[in-house]
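Engineer: With the sequence up front, the predicted model follows.
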Amino acid sequence: MLRLALLTALVMVAFAANSVLNRMALAGSAIGAFEFAAIRLVSGAAILALLVLLRDRNPGALAHGGPIGAAALALYVLGFSIAYLALDAGIGALILFGGVQVTMFAGAVIGGERVPPARVAGAFLALAGLAWLLWPTGVAVPSLLHGGLMALAALGWGLYSLRGRGSRDALGATAGNFLLAAPIALGALLLAPPQDGALTPTPTGIVLALLSGIVTSGLGYALWYRLLPQITASSAALAQLSVPLIAVAGGALLLGEPPTARLWVAAALIIGGIAIGLVGARSAPHAAAAKPARR
């Protein structure tokens, strides 16, 4: 049990590290956003494909991805990278995490899933936190453009997660989607309009992108998929509540990005709303089972 808890904590650190690594590379002008995204996807595809081939000895296992999943993954990675041109690591992770939960909530409603009242209340509270964070008043408000790009990234990751719920081979599907998404990022890099003062990727920027792609994305996702069968879905969702807070701490310690009062209020609303939704949804079946039948 202790080993499972430690490995779960390690994965959460890996997820938060994606925000810190991306922000570190872009804030230090070590690499451009499109270059970072392309290297992240290509290197992630390489390590995931290697893991699948070592496991199955069969290239056919890489065919489990699809165009919809790949497009959603590319939207997430590209929006994520471009957003971090202006967003602090913690703010970006908070927008991403809150947006993913709202996207998956909407997907459940559209799919006809019965949604407990607690989850509805929690989703609205999380949405209020996002609105508070991005509402255009005062100097502490994040860039609305880059916040919107991170919201698009959240839409991409939320759709990707919904798409993958029915996958029989999570690792194979993820590897296949990375392989299909990598050319999209390379195409975006080639087609992106030239920027004034365009950056030449430095060795530091390339290393940070490789770390994000191979370690915190590729290996991090692989470890997460291995742990998921051992824990409940609600426990997995609750564990991810820690990701924005870890990213805030990482941004403060490594990037000199101290959290503002506005960020703490938004974090309390978003994480509190998600927790209410998850705990309420988890307890609802027990309450229904305990309710005596009418005669």
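Structural biologist: Structure received. These numbers come from a predicted model, not from an experiment.

Engineer: contacts and neighbour counts: CA atoms only from here.
Structural biologist: OK.

Engineer: so what's Phe178 closest to, chain neighbours aside?
Structural biologist: Ala45 (4.8 Å; CA to CA, 6 or more residues apart in numbering).

Engineer: let's bring in a second model and compare:
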Amino acid sequence: MDSNHSVVKTIFYTSLALLAFAANSVLCRLALGAGAIDAASFTVIRLLSGVIILLVIIKMANHKTSSPLQNGSWFASLMLFLYATAFSFAYITLDTATGALILFGSVQITMVLLSLISGNRLHISEWLGVFIAFAGFVYLMLPEITMPSINGFLLMSLAGIAWGIYTLIGRGANNPLIDTGDNFIRTIPLVLILLVITVKNANYSSEGILLAVLSGGIASGMGYTVWYLALRGLSATQAAAVQLLVPVIAALGGVIFISETITLRLMVSASIMLGGIFLMILGRYKFFSKYKFFK
């Protein structure tokens, strides 16, 4: 019973987190694609609003800590800042689906490689699931799709590497809410530096500010806390693979909110990725749980 309850909680938290990640892609594209705000201002407002919302939630939850910044880490906050900054600047030239695909393709490669380097073993079902899921990713990125700009591709790949590392750090979080809050607070010095460097070229509107606040306070602050909760029930490889669903969700959001087009290739790719992810999850919880390295 406890095991089944844990699986249900993991699925619930993971689903909420993936929706938050996709929302970030859509909100960022809405803000930057329409020129409602510049990338630097979006990043600054996004991270600062995340700090404010998380502090309010922590206060309401009556969490008591002996002193601030005892949880989280400076390295995690650096990865968070690097991800958020590269993410924003990349979306100036990328559409919603392509940006999300590059981001989470980079995330998967980073997390799987680092997991293997750290000595984690993968069962054949996990290898097969990773291969199938990534094959769906590659299929969607074939030449028939509009090729992204080189700058957009490199920036989003950098964002994916930073996010993959941030996710792996989060698997050891003792208190997801406090850890996430502290990580956001630690980005403030870097945010202020970015603000000083870019303030002369700031360009924003009330709509852009609102989108940045929604991205930072809701999709990022709350979404990343839920993601840290989900990571308690996911292996590093699973955490990497399930995030490949984000481009599909983001693409649907782009269709609904930005009038972007959805193609047969996207639908086929989504089906392939879902099959690979399902194989990984099924292999862990049903067929191979008796092996020690799955526990």
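Structural biologist: On my side now, so go ahead. Predicted model only: the values in this text are computed from it and were never measured.

Engineer: TM-score of the superposition?
Structural biologist: Aligned and superposed, the two chains score 0.80 in TM-score terms (TM-score structural alignment, normalised by the length of structure 1); 281 aligned residues with a CA RMSD of 3.2 Å.

Engineer: Just the buried positions in the helix or strand where the residue nearest to Phe178 of structure 1 lies, please.
Structural biologist: Ala45 of structure 1 is part of helix 33-56, with elements assigned from DSSP states H and E. Across helix 33-56 of structure 1, burial judged by 16 or more other CA atoms under 10 Å covers 33-53.

Engineer: before we move on, the earlier item: who are the neighbours in contact with the residue nearest to Phe178 of structure 1?
Structural biologist: 175-176, 178-179, 182, 218 (CA atoms under 8 Å, 6 or more residues apart in numbering).

Engineer: conserved subset of those in structure 2?
Structural biologist: Compared against structure 2 with both residues aligned by TM-score structural alignment, their matches' CA atoms under 8 Å, the contacts of Ala45 of structure 1 retain 175, 178-179, 218.

Engineer: how much space between the aligned residue in structure 1 for Leu168 of structure 2 and Gly156 of structure 1?
Structural biologist: Aligned against structure 1 by TM-score structural alignment, Leu168 of structure 2 finds its counterpart in Leu162. The spacing between Leu162 of structure 1 and Gly156 of structure 1, counted by CA to CA, to the nearest Å, is 10 Å.

Engineer: In terms of neighbours, single out the busier of those two.
Structural biologist: Gly156 (28 against 17; other CA atoms under 10 Å).

Engineer: On the three-state scheme, the match of Leu168 of structure 2 is what?
Structural biologist: helix (DSSP: H, G, I helix; E, B strand; the rest coil).

Engineer: In the kept ones among the contacts of Ala45 of structure 1, find the pair that's most separated.
Structural biologist: In the kept ones among the contacts of Ala45 of structure 1, two members sit farther apart than any others by CA to CA. They are Leu179 and Gly218, at 11.7 Å.

Engineer: In structure 2, which residues correspond to whichever helix or strand comes after the helix holding Ala45 of structure 1?
Structural biologist: With elements assigned by DSSP H and E, the helix or strand that comes after helix 33-56 of structure 1 is helix 67-83. The alignment of helix 67-83 of structure 1 onto structure 2 (TM-score structural alignment) spans residues 74-90.

Engineer: how far out from the middle of the chain is that stretch?
Structural biologist: 11 Å (CA atoms, centre = their mean, to the nearest Å).

Engineer: And the strands in the stretch 101-250 of structure 1?
Structural biologist: Using DSSP state E, counting those that start in this stretch, no strands are found in the stretch 101-250 of structure 1.

Engineer: ok so, going back, closest one of the kept ones among the contacts of Ala45 of structure 1 to Leu152 of structure 1?
Structural biologist: Looking across the kept ones among the contacts of Ala45 of structure 1 and measuring by CA to CA, the closest to Leu152 of structure 1 is Phe178, at 18.3 Å.

Engineer: In this model Ala72 seems to touch that closest one, though I could be wrong.
Structural biologist: No. The pair Phe178 of structure 1 / Ala72 is not scored as a contact, 10.5 Å apart, by CA atoms under 8 Å.
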